[in-house]
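Enquirer: Sequence and computational prediction follow.
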Amino acid sequence: MKKIYSILIITLAVAVTTVSCSKESLETSPTTAVSGDGLFVSATAAMVPLNGIYRSMYSAGWSTTGNTHQCFGITAYNLMADVMGDDHIMSGQGSGWFWYDCTYNVKSRYTSGAWRSYDLWSAYYKWVANANYIIAAEETMEGLPSDVNYVIGQGYVIRAYSYFMLIQSFARTYKGHESDKGVPIYTEPSAAGTEGQPRATVQQVYDQIVADIEKGVALLK
């Protein structure tokens, strides 16, 4: 498990660092909203939605109420995972930040559309959906092979990381629960009429994660 997480973090970090350090990769077009026409026609064009995914990772407001106090992007989800782990103890409630993640016993926080569980689910599945659009263009995207691989590889790693965080948050641990219900798997671009998928097994989700990691790492070498 730690190996999977380490590979994901290192691969994403290298990709982001490369983007931030290259003058040629600076994008002046807005990354919050772009036209669908020709969006993935080339590796250069695809950098816009790819950068948009990274930008959204530190954005707030994925929950229905835009609760920025509790839900402020990927940092909130990482802190949530820390306080829910066995190696972190909160001895006092303080101002209430992350206290409910630590105590596990406030059902309303996990069934509401305004708190972190809803926020986390919405965010990671949005990143899965966006990554799927990038990955789907693998065979048709124009550009140098190295540039295309650079974009598509990040799509695979983003999808792997998203499913890793989803399965950690919404299913039981892998060991001994391989056939238990995990989370729904989507590997194709979604549209308004896309039919929802049932929960895959824990084993199936981890198989998808490993396959995406291996493909992403191979493309980014």
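Expert: Sure thing, it's come through. Numbers count the residues shown, from 1 in each chain.
Enquirer: From here on, just use CA atoms for contacts and neighbour counts.
Expert: Noted.
Enquirer: Of all the residues in the longest helix along the chain, which ones are buried?
Expert: In the chain, taking DSSP state H as the definition, the longest helix is helix 145-170. In terms of neighbour count (16 or more other Cα atoms under 10 Å), helix 145-170 has its buried residues at 147-169.
Enquirer: Contacts only, for the most centrally placed residue in the chain.
Expert: The chain has Ser162 as the residue nearest its centroid, 3.0 Å off, counting by Cα atoms, centre = their mean. Listed by Cα atoms under 8 Å, 6 or more residues apart in numbering, the contact set of Ser162 reads 124-125, 127-128.
Enquirer: out of these, which are buried?
Expert: Applying 16+ other Cα under 10 Å to the contacts of Ser162 flags 124-125, 127-128 as buried.
Enquirer: Take this one as well and set it beside the first:
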Amino acid sequence: MLDFKKNDIMKNLKKYIVYSMLIGSLASCDDELDLKPISEETAASAYATGPQIQAALTGVYESFQSSDYYIWDRVIYQDVRSDNYYAGGDNPEIFQFDRVEVTPTNSRVYGMWGNVYNAISKANVVLENAPLVEERITEEEREHIMGQAYFLRAYHYFTLVKNFGGVPLYLEFINSPDPSVTRLPRASQDEVYAQILADLEEAVIRLPDDYGDDASENKARATKGAANALLAKVYAQMPTPDYAEVVAHADAVINSSAGYSLLSNYAELFSGNNYNNSESILEIQFLGGDEGNWAPQMHLPPSISGDSWRKFVTPSVDLVDAFDAEGDQIRKNATILFENVTWIDEYWGNSPNSSVPFAYKWKNASAWASADNEYLLRLADIMLLKAEALNVLGQTAQAEQIVNTIRDRAELDPLTQEQTSSQSAMRDAILKERRLELAQEAKRWDDLIRYDRAIEVMNNVDDVDLSTGQSVNYNVTEKDLLLPIPQDEIDRNPNLEQNPGY
């Protein structure tokens, strides 16, 4: 990274990480936290040189690798909470997501809030200090560092606003315990989206298309392509979408000099041997061993994981039926693996040795230390978003071409005349295509919200609990479209208002 070896950066990070943990997430710290011993002079001297501010930036990226939310819970928030996967396992708080009955005291929601605000706090440190650094830094390096920090702050606020609606906007590093500074009220949803767009526009200006020839570096760090991809997603997801902007930013990715292109073989995306490929725009990087990914161990079957306990994130009957109805064996086999198990599964078999499907997009458990990366942004997602926007803009034929390109890779026939006969039919076809293409990649709940289909879809899922023989009534209402603000945060910050219905 900017001519510094990773090991050197990690050494420089030690003091930084301790420091950032002390001041980390103001939204999750104790009211009595005393910040006075950490003086402004200490903060300034910690980031006086290029290597030091680069180490601080590395600390922002580290939040992807250390946060339970980004490692694993985002799949729970998006796929388990939707019609794609069941909770599996034995965790009552994950069962809440499965049944769409999340409570304000759910510790996974509290942990996610704190993890994400901690990452925002670290990004603010970089944005405030990078302009002041004078030693051992070029102007190009400074611009790249700031561009990445703007991107990362935007990414994290996008995570928050999608899940909670309006949230407090902390745009400066907090070095005061004054409640007027630390206990901000919720900004409106529109205000948060406006800030995300502003940060991403700053990122696009400053970021390069690539950092050279090292693919692992180009996919590990935010680039102009990543910023444009996120802009496309933001313009599509915001309460009043701007579909012309979705197309413009998707085209900026598709036509980028970074050379993004679909892999010819869908399965190679998830084999564990082809990360940082041409289709990838941004990935969470895991090296294995001490820097490994523990999430695959939670999903994979005993034949791969080497253990015998019931696994989490079980593909749903509805998802398997969707693959089968489409005859989509290529993406199904890359996404799901069936195996006989000794435990009882309430949706797939209420007797031992039933065949149960497993989440399979990560293939290597490696004893809690997998080197499997996680895609945050990849080209097929952005292409389908462009198709979605083109269809809304009345360019259904062009949207059809894009969807058929995605289908062709999966060796599926082109969309039928019935599927493309109207904007409404095409819209449904695109939503289905996204489901099959992006299952287990933490996209489904966002898609259902964006299509205004979450309540309809979830209340029409035909799940039967085999342990009781009764149909499952998800009973999703308007309240459930957003998560509750964590109760612990409301207790600490009386200026926070709970979402309606909780």
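Expert: That came through, no problem. Everything numeric in this text was worked out from a predicted model, so none of it was measured.
Enquirer: After superposition, what's the TM-score here?
Expert: After superposition, the two chains reach a TM-score of 0.69 (TM-score structural alignment, normalised by the length of structure 1), with 175 aligned residues with a Cα RMSD of 2.4 Å.
Enquirer: on that earlier part again, counterpart of the residue nearest to the centre of structure 1 over in structure 2?
Expert: Matched by TM-score structural alignment, Ser162 of structure 1 corresponds to His156 in structure 2.
Enquirer: Check the gap between that match and Gln237 of structure 2 for me.
Expert: 15 Å (Cα to Cα, to the nearest Å).
Enquirer: likewise Ser20 of structure 2?
Expert: 31 Å.
Enquirer: And these two? Which one has more around it.
Expert: When Ser20 of structure 2 and Gln237 are compared for neighbours, Gln237 comes out ahead with 21 against 18, by other Cα atoms under 10 Å.
Enquirer: In this structure the more buried one contacts Arg450, no?
Expert: Yes: using Cα atoms under 8 Å, Gln237 of structure 2 makes contact with Arg450 at a distance of 5.7 Å.
Enquirer: Can you name the residues that contact Tyr375 of structure 2?
Expert: By Cα under 8 Å, 6+ apart, the contact list for Tyr375 of structure 2 reads 280-284, 441.
Enquirer: typo on my end, Val247 of structure 2
Expert: 232, 386, 389-390.
Enquirer: where's it, which helix or strand?
Expert: Assigned by DSSP states H and E, Val247 of structure 2 belongs to helix 243-254.
Enquirer: Then Phe338 of structure 2?
Expert: Here Phe338 of structure 2 is assigned to strand 336-340, by DSSP H and E.
Enquirer: Over which residues of structure 1 does that strand lie when aligned?
Expert: Under TM-score structural alignment, there is no match for strand 336-340 of structure 2 anywhere in structure 1.
Enquirer: can you give me the strands for structure 1?
Expert: 181-184, 199-201 (DSSP state E).
Enquirer: Quick one: closest of these to Lys221 of structure 1.
Expert: Closest approach to Lys221 of structure 1 among the strands of structure 1 is made by strand 181-184 (29.5 Å; Cα to Cα).
Enquirer: could you say what helices and strands the closest one packs with?
Expert: helix 145-170, strand 199-201, helix 202-220 (3 or more Cα pairs under 8 Å, 6 or more residues apart in numbering; DSSP states H and E).
Enquirer: Is it possible to get JSON lines of these that adds distance to Ser6 of structure 1?
Expert: Formatted as JSON lines, those follow (distance: least, Cα to Cα, whole Å):
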{"stretch": "helix 145-170", "distance to Ser6 of structure 1": "10"}
{"stretch": "strand 199-201", "distance to Ser6 of structure 1": "23"}
{"stretch": "helix 202-220", "distance to Ser6 of structure 1": "11"}
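Enquirer: For Pro30 of structure 1, which of those is the nearest?
Expert: Nearest of these (Cα to Cα): helix 145-170, 18.1 Å.
Enquirer: mean per-residue distance, that closest one to structure 2?
Expert: On superposition with structure 2, the mean distance recorded for helix 145-170 of structure 1 (mean Cα distance after the TM-score superposition for structure 1) is 0.8 Å.
Enquirer: Tell me which stretches of structure 1 form helices.
Expert: 2-21, 43-56, 74-84, 99-103, 107-111, 116-136, 145-170, 202-220.
Enquirer: Make TSV from those helices and add distance to Gly193 of structure 1 to it.
Expert: Below are the helices of structure 1 laid out as TSV (distance: least, Cα to Cα, whole Å):
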stretch	distance to Gly193 of structure 1
helix 2-21	31
helix 43-56	22
helix 74-84	28
helix 99-103	34
helix 107-111	25
helix 116-136	14
helix 145-170	21
helix 202-220	23
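Enquirer: so which of the ones you listed gets nearest Gly92 of structure 1?
Expert: Closest among the helices of structure 1, using Cα to Cα: helix 99-103, at 8.0 Å.
Enquirer: Just give me the mean distance for that closest one relative to structure 2.
Expert: Mean for helix 99-103 of structure 1 is 2.2 Å (mean Cα distance after the TM-score superposition for structure 1).
Enquirer: do you know how far the nearest residue to Ile284 of structure 2 once chain neighbours are set aside is from Ser305 of structure 2?
Expert: Distance criterion Cα to Cα, 6 or more residues apart in numbering; nearest residue to Ile284 of structure 2, sequence neighbours excluded, is Glu374 at 5.1 Å. In this view, Glu374 of structure 2 and Ser305 of structure 2 are 18 Å apart by Cα to Cα.
Enquirer: For those two, indicate the residue with more neighbours.
Expert: Glu374 (23 against 20).
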